[in-house]
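Undergrad: Whatever this is, show me its structure:
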Amino acid sequence: MGPKNSYIAYIEDHSGNGTFVNTELVGRGKHRPLSNNSEIALSLCRNKVFVFFDLTVDDQSVYPKQLRDEYIISKTLGSGACGEVKLAFERKTCKKVAIKIISKRKFAIGSLKELVDSALNVETEIEILKKLNHPCIIKIKNFFDAEDYYIVLELMEGGELFDRVVGHKHLKEATCKLYFYQMLLAVQYLHENGIIHRDLKPENVLLSSQEEDCLIKITDFGQSKILGETSLMRTLCGTPTYLAPEVLLSIGTTGYNRAVDCWSLGVILFICLSGYPPFSEHKTQVSLKDQITSGKYTFIPEVWADVSEKALDLVKKLLVVDPKARFTTEEALGHPWLQDEDMKRKFQNLLAEENKLLALPQVSPQPSTSRKRPLKAEAEDTKTTKRPAVCAAVS
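TA: As a prediction, this is how the structure comes out:
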């Protein structure tokens, strides 16, 4: 029956098209208990319209007060080596955001140098994001420095490009073109502003929606380097599969420049078009380093049979071992494969739609009117006042 003075919040389905709780169909005439952070969808399980918050569950107190004053933190969207990303809602507008939580405690496990480097990476990411303003680069909305770092970012509903490629095995060429065009625009903007990303990979490219045709945004600037006068760097960083040859060969010797991002873009394009990486230690005795530094990769005929020669040519122009001969973002944008007016028009329409949505006024959420059934035990004691559960509308 549950503890005294406890409640059950539930939803009852009276719809003709179906009501879903956490992607599961409730069923007409049936009801289902709701737990904190339950997602309610109508007609289709992906058509989410409400998130149920039970304010009697005090799971917000683990977050700093200044963060709680502005946001309601919801479910975990993803996690990594240094922290996690949470879905959250702005209290004033009920607008969804992503909060990247970076654990300071995990930094403390390593050496003092690792602790300092990790802290600097976070500060670098914040400083870089604050300065940038481009439709294909993730925007920072807020930042809190407490026991952990909390970076409030715009939410990308479509998740990572990596998951999209894995889920579809590979992407249609037209879809690849739309995404890659946006990646090039973003990286060109970074380079024009003296920034090298240094860790471009499908996991760091986010999609605005679950629709096939959507905007993309580049994120995760923890490895970025703002170019100095010499524009050379001697730091080995980034993900090995996507590292340029000169990065692997530069340890303690020569430096490298913005051409490293163009190599990484070539690897990403290769993966999007084919579904497999150009460089891998799977089924080969050749080390990853030797594969990359020699520029040896294979186009599997049956996989690439339906890919155009123009797309193949751009991949080859980007995966050039000599950074001086490698295509720049400007040259890639001028490549015949990307001279597609329909694709560019589609991008502009998506951009206009996003700007229109951003311009719409936001309405503060109202408490849910969904019924709340007390357990029998609580009828014996009605003196205790409980804070109500609320449903926040999902825009």
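Undergrad: For the rest of this, base every contact and every neighbour count on C-alpha atoms.
TA: OK.
Undergrad: I'd say I72 and A88 touch.
TA: Yes: if you go by CA atoms under 8 Å, I72 and A88 touch, sitting 5.4 Å apart.
Undergrad: okay, those two: which has more neighbours?
TA: Shown here are I72 and A88; by other CA atoms under 10 Å, A88 has more neighbours (23 against 19).
Undergrad: Give me the neighbour count for the closest residue to the more buried one other than its chain neighbours.
TA: Closest residue to A88 apart from its sequence neighbours, by CA to CA, 6 or more residues apart in numbering: I73 at 4.3 Å. Residues near I73, counting by other CA under 10 Å, number 23.
Undergrad: Helix, strand, or coil at I73?
TA: strand (DSSP: H, G, I helix; E, B strand; the rest coil).
Undergrad: can you check L120 too?
TA: L120 - assigned by three-state DSSP - is helix.
Undergrad: Next, work out how far apart it and I8 are.
TA: In this view, L120 and I8 are 46 Å apart by CA to CA, to the nearest Å.
Undergrad: Check G167 too.
TA: Taking CA to CA, one finds G167 at 37 Å from I8.
Undergrad: higher neighbour count, the two?
TA: Using other CA under 10 Å as the criterion, G167 and I8 rank with I8 on top: 15 against 11.
Undergrad: Pull out the buried positions in the host helix or strand of the more buried one.
TA: Taking DSSP states H and E as the definition, I8 sits inside strand 7-12. If you call a residue buried by 16 or more other CA atoms under 10 Å, then strand 7-12 has these buried ones: Y7, A9, I11, E12.
Undergrad: Grab the nearest non-local neighbour of the second one.
TA: Among residues not flanking A9 along the chain, K372 sits closest, at 4.7 Å (CA to CA, 6+ apart).
Undergrad: The first one too?
TA: In space, and not counting its chain neighbours, Y7 is closest to P374: 4.8 Å by CA to CA, 6+ apart.
Undergrad: Now do the SS call for the spatially closest residue to I8 that is not a sequence neighbour.
TA: The spatial neighbour of I8 that comes closest, neighbours along the chain excluded (CA to CA, 6+ apart), is R373 at 5.6 Å. Secondary structure, three-state DSSP: R373 is strand.
Undergrad: Please provide the structure for the following sequence as well, for comparison with the first:
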Amino acid sequence: MGNCLARPKIPTVQHEPPKVQEEAQPDLACAFPPVDKQSQLQRSLLGKRHAEDVTEHYEIGRVLGAGYYGTTRIAVHKGTGEVFACKSINKSRLGDGDAANVRSELQIMHHLAGNPNIVTLHEAFEDHVYVHLIMELCSGGDLVERIMSKGSYTERDAAAAVRKMLEVVAYCHELGVVHRDLKPDNFLLSDPTERADLKATDFGLSTFIKPGQQLSEVCGTAYYMAPEVLLRSYTEKADVWALGVVLYILLCGRPPFEHALDEEIFRMVVDNGVPDFTYHAWDNITEPAKECVRLMMTYSDKRRPSARDMLGHEWIREGGVAGSNVIEPEVLHRMRSFAAMNKLKKKALLFISQHLAPDEIRGLRELFASMDADGSGTITLDELRTGLASRGAALPEGELAALMAMADVDGSRELDYTEFVAATMHACKVQHEQLLIEAFQHFDTDDSGFITREELEVALREHAADAGQLQGDIDAVLAQADKDGNGLIDYAEFVQMMLPGDRASQCNAAKFAANWARTHSQKRSSSSSMQQLNDTATSGGDQQQQECCKCAAGT
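TA: Just a heads-up that it's a prediction; the model follows:
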């Protein structure tokens, strides 16, 4: 790339603390303590002198969501019956910086008021314990949820979604506001109807910015942070990068830089922040769509287009070239990828799927249950057909049957839970170094550091129809995985086979292999030293025995 960048010190990202589930509070008195309106506020966040009682004006109802700082509930105005969302922030949980963010969020929402695509703040109340923000209620979910609920969607749908986002962001930038935490979760729909308005929300990390001003505070959500944010010198164009990441996800179903650790994501972005289009999901995406991603994720923010510039792009503008080609549902992507894998890789994924933490595959468990219509614990061909069709993937019967047969590792003609998880889990789940080691060792039964042809025969024999098929399966595995042609699969070759072919994943493969080589080199060195000690002890023992024999013989 030619970017001569020093590796930055990995910053601490300003995140909201982990969400906690508050207990249900049916009794309002338990939720909000009585308010003495005559008492003065000692330290007011909103600059108010006296405490205010939100319950005088609103009936506070069921909980919509809970987080570390507070809870959002339904609020019905007692005079008009109009329904709002009441975000109640517990002041005792706010540090000085958090309090400043709350004040800034209120100022910015007032500044941006009047735009139909930004959530409206109606009024705010403060008492001794809480700040209550009465906001427009968005009951339609977030934009990506809406797109996905349609089962299938097209490039034209993705272009329309990003166009709406860019319009909001251009409006903010032109009024001197940078959002700094743009992601799909922060774009909501006003109601469940097809004609619902898109609403940008959560301006908690937003700030005012002047033309030419450089910001330095590192904040946001790891997947969406621009390289210049991590390097602590950025402008409002960091928002354009974030929307480029959103578009990348809309088009292929995964983020451009992914890892379990935020610090690793930061390194990928700063060291080589170029979006990768080698993932198979990009095969059917048009070049103008890819060009939009490249432009919005241009590494240098000086060369990156503005939000307003991107609105004029031929793929994004209304009536532009974005076509009606269907973007394949992610679940079908994953099943097709699994079906095309060699038998060893399938068996390894089965092993890994059985060792993932329950929380990591909760969503897949729910997806499995939704497709297992009769609750039998397996998915039949009919259930797979119905489940895929409901997600916009109606396959021809022959292709469906072939997909089922290739995913059905044990040949039972049904998919059990383990097979389903192995076939549908995200590729990032495979990038657990320890799980890859355990999977390799599962097949390397003699701990030689290699998977031999004999070990492959043991691993694959159970589900082979006959000896001919078994040998064919083994040949296919070795043809793909045995890169040096020695008839063995070492750990480096195994990891390269297991991880996706994109650049970031193969960098991980090289790193995992180097870690393995270093660890096992140390073990071999230790083992060799122990052997030398044993040899010395044996040699000494033999010499001592010889001396004893000489004495016994009187020589």
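Undergrad: how about G222 of structure 1, what's its partner in structure 2?
TA: Alignment note (TM-score structural alignment): G222 of structure 1 maps to G204 of structure 2.
Undergrad: Could you report the distance from its match to R103 of structure 2?
TA: G204 of structure 2 is 9 Å from R103 of structure 2, by CA to CA.
Undergrad: Neighbour count for the two, which is higher?
TA: G204 (20 against 14).
Undergrad: Which helix or strand contains V116 of structure 1?
TA: With DSSP H and E as criterion, V116 of structure 1 is part of helix 112-131.
Undergrad: List the contacts of that helix.
TA: 104, 107-109, 138-140, 143, 149, 151, 220-224 (CA atoms under 8 Å, 6 or more residues apart in numbering).
Undergrad: Sort out which one of the residues you listed lies nearest D290 of structure 1 for me.
TA: Ranked by distance to D290 of structure 1 (CA to CA), the contacts of helix 112-131 of structure 1 are led by Q223 at 23.6 Å.
Undergrad: thinking that closest one is in contact with L236, fair?
TA: No: using CA under 8 Å as the test, Q223 of structure 1 is too far from L236 to be in contact (9.9 Å).
Undergrad: Who has more neighbours out of these two?
TA: The residue with more neighbours, out of Q223 of structure 1 and L236, is Q223; 20 against 17, by other CA under 10 Å.
Undergrad: Kindly tell me how buried the residue nearest to I8 of structure 1 is, as a neighbour count.
TA: Count around R373 of structure 1 with other CA under 10 Å applied: 12.
Undergrad: so who does it touch?
TA: R373 of structure 1 touches Y7, I8, A9, Y10, counting by CA under 8 Å, 6+ apart.
Undergrad: and it, what pairs with it in structure 2?
TA: Aligned partner of R373 of structure 1 by TM-score structural alignment: none.
Undergrad: any idea how far R373 of structure 1 lies from H31 of structure 1?
TA: 12 Å.
Undergrad: Helices of the stretch 251-395 of structure 1, start to end?
TA: 259-274, 288-294, 301-304, 309-318, 329-333, 341-359 (DSSP state H, counting those that start in this stretch).
Undergrad: from these, which stretch is densest packed?
TA: Mean neighbour count (mean count of other CA atoms under 10 Å) peaks for helix 259-274 among the helices of the stretch 251-395 of structure 1, with a mean of 25.
Undergrad: how deep is the residue mapped onto A100 of structure 2 from structure 1 tucked in, by neighbour count?
TA: Under the alignment (TM-score structural alignment), A100 of structure 2 maps onto L120 of structure 1. When neighbours are defined as other CA under 10 Å, L120 of structure 1 has 14 of them.
Undergrad: before we move on, the earlier item: what's the ChimeraX syntax to select whichever of the contacts of helix 112-131 of structure 1 are buried?
TA: ChimeraX command restricting the contacts of helix 112-131 of structure 1 to the buried ones, with burial defined by 16+ other CA under 10 Å:
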select :104,107,138,139,140,149,151,220,221,222,223,224
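Undergrad: Kindly indicate which of the contacts of helix 112-131 of structure 1 lies nearest I195 of structure 1.
TA: Nearest member of these to I195 of structure 1, counting by CA to CA, is S224, at 6.8 Å.
Undergrad: Now that closest one. Nearest residue, chain neighbours left out?
TA: H197 (4.3 Å).
Undergrad: pretty sure that neighbour contacts I218?
TA: No: the criterion here is CA under 8 Å, and H197 of structure 1 misses it with I218 at 9.4 Å.
Undergrad: between those two, who's got more neighbours?
TA: Comparing H197 of structure 1 with I218 by other CA under 10 Å, the one with more neighbours is I218, at 25 against 22.
Undergrad: show me the contacts for the more buried one.
TA: Taking CA under 8 Å, 6+ apart as the test, what I218 of structure 1 contacts is C136, I137, I138, M183, A186, N204, V205, L206.
Undergrad: The last one matches what in structure 2?
TA: The one in question is L206 of structure 1. Under TM-score structural alignment, L206 of structure 1 pairs with L188 in structure 2.
Undergrad: after superposition, how close is the one helix or strand that match maps to to structure 1?
TA: According to DSSP H and E, L188 of structure 2 maps onto strand 187-189. Following superposition, strand 187-189 of structure 2 is found to deviate from structure 1 by 1.2 Å on average (mean CA distance after the TM-score superposition for structure 1).
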